[in-house]
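Asks: Here you go, sequence then predicted model.
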Amino acid sequence: MTMQRKLSIALFAAVLATTTGMSAGGTPTWQLSDTGTTARFRGLAPVSDKVAWVSGSAGTILRTVDGGRTWQSVGPPGTAELQFRDIEATDARRAVALTIGTGTDSRIYTTSDGGRSWTESFRNEDPNAFYDCITFLDHRRGLALSDPVDGKFRILATADGGRSWQLRPTAGMPDALPGEFAFAASGTCLVAAAGKAWFATGGGASARVFSSSDAGRTWSVTGTPIPSGPSAGIYSLAFRDRHHGIAVGGDYAAPGSAPDGAAYLHGHTWKVARTVPGEYRSGAAWVGRGPAALAVGPTGSDLSTDGGRTWKRFDTGSFDAVLCVPRACWASGEQGRVAKLRWH
């Protein structure tokens, strides 16, 4: 390990300890948890260092309340043919989960009793819609994003914690580019922070970021330098507040190479990171309130100590999603992989 990389990791450890209260020293590593399943978990909803939910293939939803030592299978019955690509949770009892797919495969389920029972609160009946991600601005107000229908991205909104959903009018949505869509890769193509929402795209001539300050009624859009194509673009967004954002992506069909595959928000402009992960990344997260951030993908994990301007690899294991809460960072992915960040 080079001296520069040692210093970078040491700085990251110090930043992590300061911003999250996590005890950090040595080298960061992912400590895997035995989930007892081989489902692929692209949906991740950590609540604390003890409580977390994951959702994924074959209708699988798991929950832990003891920091990952044990997991309970709590998914809705009769959903084995569905893929839960996103899940949002407020505590150990309440969660909202999204299944993806065309037509009626796109559904939203809610629970308020830790997954013992679920209510289907939305089922898409439009054969042209395909819902990718959900997010919540607070405990009651949430949004769900569909790929374009009739040339515009579609937004669902809830004002009661996900128990009911209404389709937003598209008058305030800019036109989509030909071939443009969002990626249902980690539940973070649509995110919220400080009362504002953003979603990211690819597939068309430009990878773009849309933003809304009025709960999804109107949107503005800006281009980014991250390359876009049929399977390329921005796969994940993370915002620390309204002014500090990071974006990661690449090409899912070519995961080993992603030139210019990470960017950070500088003022109102997205700029390519000076040192990018260099490979496809599907998930990104801020660590606390400072400049530290994480990115994950099927070929490894990277860290940044400077707000996404430079990235350093620290792990080569496969993950799809990453999120941090006070005192813990969690990651999830294929073959039932769920882990928490540890220091050795």
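Replies: Sure thing, it's come through.
Asks: For the rest of this, base every contact and every neighbour count on C-alpha atoms.
Replies: OK.
Asks: How about the residue nearest in space to the middle of the chain, nearest residue that isn't a chain neighbour?
Replies: Geometric centre of the chain, nearest residue: Thr188, 2.5 Å, by CA atoms, centre = their mean. Excluding its sequence neighbours, the residue lying closest to Thr188 (CA to CA, 6 or more residues apart in numbering) is Ser236, at 5.0 Å.
Asks: Second structure for comparison follows:
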Amino acid sequence: MGPAAAALAAALVVAAPAVAEPAPAHGETPTPRWALKDSGTDARFRGLSAVSRDTAWVAGSKGTVLRTTDGGALWRNVSPPGAGDLEFRDIEAFDARRAVVLAIGEGEASRVYRTEDGGITWTESFRNTDAKAFYDCLTFLDRRHGLAVSDPVDGRFRILSTSDGGRSWKVLPGDGMPAAEDGEAGFAASGQCLVGSGPRDVWLATGGGATARVLHSADRGLTWTATGTPVPAGDPARGVFALAFRDRTHGLAVGGDYRADQASPRAAAVSPDGGRTWTTADRPPPAYRSGVTWLPRSRTAALAVGPTGTDLTTDGGRTWRTLDTGSYDTVDCTPDLGCWASGEKGRIARLER
């Protein structure tokens, strides 16, 4: 862990829920906390892509896409025209001008849009025409290569691929994908059911079946292997909702049962071997979590978020501690130590001192 990341993680360990606090005494270091930003909307933002401490994109309900380039002081509505009936659940931004956004839903409700001018104009680059497909998540391995995943079609998860930055897409052959379990699906809850690390490795989180599984591909989605996790499944509302890999070896999985009246034991797991094996966290988050991210420049610190709070691990996912009780659906951090979260009722926040 670098010095800056170590200082941030150490400060987060003693963080309290983000409520109004007295100003720190002279010379005292303020505790990092989520600072809410005024988004100017009540849309629910399950899609988030942090570019830097200054620049971030969010995507959500009612076809809403917002972008900030000043640390959240001002959010510009850059929603694609005519998208008001769409549910955006994932967005991947390359910088302040270029981004790709995924709309989810059955049949033609699943679409991909791309912008190269900061959202002034958008191009629809994919529209699903298979009534049996329902796309959940999107990820990019670099500026050219990206993947999107649909719930199983004819018994297998379907993978959509681009090699030109999202300008065009093709469905990959399904013969390299293991058969799905009965009832198995992905969760379009945070844009983190499909994640990558490096130029070729990608992981897919599932739930709804008898076992909550993580599928891994080392060849950009052509072939996959599946591994069971200890996160509870066996119900359409339970499973692994989000993944984070800080490299191609060290992974975190969070999830549980998204129903507010249901407990979520064993809501987090850790993998030391690229997703081949998973172990339950010794002290998992106390409730369902839908988003997770590693802290930048850290080998051991990460944040998980959900409707009932934010948790921090400083030991690589073995133990988690709740440090905020605000509701967030997803979280993302950048190399310059910019951490953002977003969720229901227009909530967007940045971690600040």
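Replies: Looks like it came in fine. The structure presented is a predicted model; accordingly, all values stated were derived computationally and were not measured.
Asks: Contacts only, for the counterpart of the residue nearest to the centre of the first structure in the second structure.
Replies: Matched to the second structure by TM-score structural alignment, Thr188 of the first structure sits across from Gln192. Residues in contact with Gln192 of the second structure, defined by CA atoms under 8 Å, 6 or more residues apart in numbering, are Cys137, Leu138, Phe241, Ala242, Leu243, Ala244, Gly291, Val292.
Asks: So which of the residues you listed is the closest to Thr300 of the second structure?
Replies: Ala244 (12.3 Å; CA to CA).
Asks: Can you find the partner of that closest one in the first structure?
Replies: Ala244 of the second structure maps onto Ala238 in the first structure, by TM-score structural alignment.
Asks: ok, back up a step: between the contacts of Gln192 of the second structure, which is closest to Thr330 of the second structure?
Replies: If you rank the contacts of Gln192 of the second structure by distance to Thr330 of the second structure using CA to CA, Gly291 comes first, at 4.4 Å.
Asks: Strands of the stretch 201-350 of the second structure, residue ranges please.
Replies: Along the stretch 201-350 of the second structure, the segments classed as strands by DSSP state E, counting those that start in this stretch run 201-205, 213-217, 225-228, 238-245, 251-257, 268-271, 279-280, 291-294, 302-306, 309-313, 321-324, 330-333, 339-342, 348-352.
Asks: Does Thr70 of the first structure touch Gly36 like I think?
Replies: No. Using CA atoms under 8 Å, Thr70 of the first structure is not in contact with Gly36; the gap is 9.1 Å.
Asks: which position in the second structure aligns with Gly103 of the first structure?
Replies: Gly103 of the first structure maps onto Gly107 in the second structure, by TM-score structural alignment.
Asks: Report how many residues lie close to Asp311 of the second structure.
Replies: If you count neighbours by other CA atoms under 10 Å, Asp311 of the second structure ends up with 25.
Asks: Residue in the first structure paired with it?
Replies: Match for Asp311 of the second structure (TM-score structural alignment): Asp302.
Asks: got it, and Ala269 of the second structure?
Replies: In the first structure, the residue equivalent to Ala269 of the second structure is Ala263, according to TM-score structural alignment.
Asks: quick one: contacts for its match?
Replies: By CA under 8 Å, 6+ apart, Ala263 of the first structure lies in contact with Thr224, Pro225, Ile226, Ile246, Ala247, Val248, Trp270, Lys271, Val272, Ala273, Gly308, Arg309.
Asks: Kindly report the same for Val47 of the first structure.
Replies: Trp53, Ala89, Thr90, Asp91, Ala92, Val325.
Asks: Repeat the analysis, applying 6 Å as the threshold.
Replies: Contacts here follow CA atoms under 6 Å, 6 or more residues apart in numbering; on that basis Val47 of the first structure touches Asp91.
Asks: Kindly provide the distance from it to Leu190 of the first structure.
Replies: Val47 of the first structure sits at a distance of 18 Å from Leu190 of the first structure (criterion: CA to CA, to the nearest Å).
Asks: returning to that earlier point: ok, for the match of Ala269 of the second structure, nearest residue in space, not its chain neighbours?
Replies: Val272 (4.2 Å).
Asks: Just give the number of residues close to the one you found.
Replies: Count around Val272 of the first structure with other CA under 10 Å applied: 23.
Asks: That one pairs with which position in the second structure?
Replies: Match for Val272 of the first structure (TM-score structural alignment): Thr280.
Asks: Can you give me the distance of its match to Cys333 of the second structure?
Replies: Relative to Cys333 of the second structure, Thr280 of the second structure is positioned 24 Å away (CA to CA).
Asks: I believe Ala17 of the first structure is in a strand; please confirm or correct that.
Replies: No. Looking at Ala17 of the first structure with DSSP: H, G, I helix; E, B strand; the rest coil, it is helix, so not inside a strand.
Asks: could you list every residue that touches Pro259 of the first structure?
Replies: Gly278.
Asks: what's the distance between it and Trp286 of the first structure?
Replies: As judged by CA to CA, Pro259 of the first structure and Trp286 of the first structure stand 22 Å apart.
Asks: Now do the same contact list for the alignment partner in the second structure of Gly317 of the first structure.
Replies: With TM-score structural alignment as the criterion, Gly317 of the first structure lines up with Gly326 in the second structure. Shown in contact with Gly326 of the second structure (CA under 6 Å, 6+ apart): Gly309.
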